[in-house]
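Novice: Got a predicted structure here, sequence first:
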Amino acid sequence: MKGGTRNMTEFSDLWEPQADPEMWIVAAAAVLALLLVAYGPAWRVSRNIVTIAHEGGHALVALLTGRKLDGIRLHSDTSGVTVSRGRPEGAGMVLTALAGYVAPPLLGLLFAWLLELGRITLMLWFSLLLLAGMLVMIRNVFGVVSVVTTGGIIFAVSWFAPTDVQAAFAYFGASFLLLAGARPVIELQRLRAMRQAPSSDADQLSQLTGVPGLVWVFVFGLVALASLVLGGNLLIPAETFEAPSFSWTAP
């Protein structure tokens, strides 16, 4: 991948490995992602990305387990709902309910793995493929606007931006999903403690399996934490921890 602005003229470019960005780019992307997660006003906007990944996780697993997907709705309050039909119980329903909260951190981990392999462009275009598949099933205007806007930004960066900008954007996206995986879990348990989320994913899983909802919240949090640790390790360029080499010549 050469410097400057590049156009995606050949699909073979998707498979070409790219050099790791400089450490300051990786660090800046992680700091920006952390600010968006930690700062309340920014989180209320950026949380829409997590909702897209959350509902996309429900939808993908519903299809993979043989359920019929009726549609997805994304709302301006960053909530969402995915409606599927099939057996009201059994492994397919359990996996579908489980997929929502674990999807964002696991997607971040997948992105981190692709970036560790140097597949920056592939990671961006894989994101576009996921969004395109999800767009087909969106059933409300706000959802369409959210997905199209997100996809448009990713497309513009992958098609027009210089390589350093592409790398920074890709590392920011992966870092954000990894860091943002835990906050919705904390918010979920807070709502459950105040009895304001009686139909949450954790409570649906409790009804389906007989396992207490708090245990499922713990599972969500464990997946988010494990993904953050593993993904963070993948995102740090390998040469960062290489021991310095010394040479010595006898007099």
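Specialist: Looks like it came in fine.
Novice: When you work out contacts or count neighbours from here on, use the C-alpha atoms and nothing else.
Specialist: Fine.
Novice: how many other residues sit next to residue 156?
Specialist: 11 (other C-alpha atoms under 10 Å).
Novice: which stretch of helix or strand covers it?
Specialist: helix 141-160 (DSSP states H and E).
Novice: contact partners of that helix?
Specialist: The contact list for helix 141-160 (C-alpha atoms under 8 Å, 6 or more residues apart in numbering) reads 5-8, 48, 52, 72-76, 121, 124-125, 127-128, 131-132, 135, 138, 165-166, 169.
Novice: How far away from the center of its chain is it?
Specialist: 15 Å (C-alpha atoms, centre = their mean, to the nearest Å).
Novice: got the buried residues for it?
Specialist: In terms of neighbour count (16 or more other C-alpha atoms under 10 Å), helix 141-160 has its buried residues at 143-144, 146-148, 150-151, 154-155, 157-159.
Novice: Quick one: the helices in the protein, in order.
Specialist: Counting by DSSP state H, the chain has helices at residues 23-38, 40-64, 91-116, 120-135, 141-160, 163-180, 183-193, 201-209, 213-235.
Novice: between the ones you listed, which gets nearest to residue 84?
Specialist: helix 40-64 (6.8 Å; C-alpha to C-alpha).
Novice: ok, and here's another one to check against it:
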Amino acid sequence: MKEETLIFYAMLCAAILLGRVPLIGPFFRVINTMVHETGHALTTLLFSGKVYKIELFSDLSGTTISSTKGKFARIIVSLIGYPFSTAMAWLMFYLLYHQQQRAVIILFTGMSLFCLIFFVRNIYGVIWLCAFIILNVAALYFLSFEIIYWIALIFSVLLLGDALASVLLLLILSIKAPRKSGDAHSLRQLTGIHEVVWSLLFAAFALWIAYDIIIKFFPKFPSLPV
């Protein structure tokens, strides 16, 4: 158990470092953008709205162009992106905790297929989704159960890390340049509540989810002998 715990945290550190490697890191960090925009799209469809397109970009930004009927629906659609990413990170770690690593890869692949088939049309987005799907399918078919676990862990760590980083960046933007704060600015336009308030709510939820993941799903180091 001690060896497995050390390997887990070694892979955790490797995932964090991977996100900082030029070219490779930004490629895999688009995972969070894809999940975020999927949340907007699914919520739009839930409220019987229309999703016109999703765009994914190499700078980790993304957009979902959609329309819904009613102010309440627009508020929920704007609200859901950041919490959806952190909630999905929680689900991924829950599945990993129960040794369901194949389900993690299948979920990531399913969201990618959903975006590719129905909504993403910009060149980078299409190329990224195709490459990500091919990598995932290859992993499922050709790699061992254990290696799939580590791949799923890396993806989940990147999702959680970027979900946290994005809400903290949003908070900074909402203070320094509120009009550039994306979903928080959209929510201010819809509700009149300042961008900082929405950003703080997003950050609080993300930090709570991260804490819950660590407490529930991260392995504990064995006690040192005394």
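Specialist: Great, that's in hand. None of these values were measured; they are calculated from a predicted model.
Novice: What does the TM-score come to for these two?
Specialist: Superposed pair, TM-score by TM-score structural alignment, normalised by the length of the second structure: 0.86. Supporting alignment: 220 aligned residues with a C-alpha RMSD of 2.4 Å.
Novice: closest to residue 195 of the first structure among the buried residues of helix 141-160 of the first structure?
Specialist: If you rank the buried residues of helix 141-160 of the first structure by distance to residue 195 of the first structure using C-alpha to C-alpha, residue 143 comes first, at 27.5 Å.
Novice: distance of the aligned residue in the second structure for the closest one from residue 8 of the second structure?
Specialist: Applying TM-score structural alignment, one finds that residue 143 of the first structure aligns to residue 125 in the second structure. Per C-alpha to C-alpha, to the nearest Å, residue 125 of the second structure is found 31 Å from residue 8 of the second structure.
Novice: ditto for residue 130 of the second structure
Specialist: Distance from residue 130 of the second structure to residue 8 of the second structure, by C-alpha to C-alpha: 29 Å.
Novice: what's the spatially most central residue of the second structure in contact with, if anything?
Specialist: In the second structure, the centroid-proximal residue (C-alpha atoms, centre = their mean) is residue 32; its distance is 3.1 Å. Residue 32 of the second structure is in contact with 85, 158-160, 162-163, counting by C-alpha under 8 Å, 6+ apart.
Novice: and what of residue 67 of the first structure?
Specialist: Residue 67 of the first structure makes contact with 84-87, 92, according to C-alpha under 8 Å, 6+ apart.
Novice: before we move on, what about residue 71 of the first structure?
Specialist: 82-84, 137-139.
Novice: so which of these is the most crowded?
Specialist: Neighbour-wise, the contacts of residue 71 of the first structure (other C-alpha under 10 Å) top out at residue 82, 23 neighbours.
Novice: so who does that residue touch?
Specialist: With C-alpha under 8 Å, 6+ apart, residue 82 of the first structure has these contacts: 55, 58-59, 69-73.
Novice: so who does the aligned residue in the second structure for residue 115 of the first structure touch?
Specialist: Residue 115 of the first structure maps onto residue 96 in the second structure when the alignment is built from TM-score structural alignment. Taking C-alpha under 8 Å, 6+ apart, we find residue 96 of the second structure in contact with 104, 149, 152-153.
Novice: Leaving out sequence neighbours, find the closest residue to residue 101 of the second structure.
Specialist: residue 149 (5.1 Å; C-alpha to C-alpha, 6 or more residues apart in numbering).
Novice: ugh, typo on my part, it should be residue 62 of the first structure
Specialist: Residue 62 of the first structure sits nearest to residue 96 (C-alpha to C-alpha, 6+ apart), 5.3 Å away.
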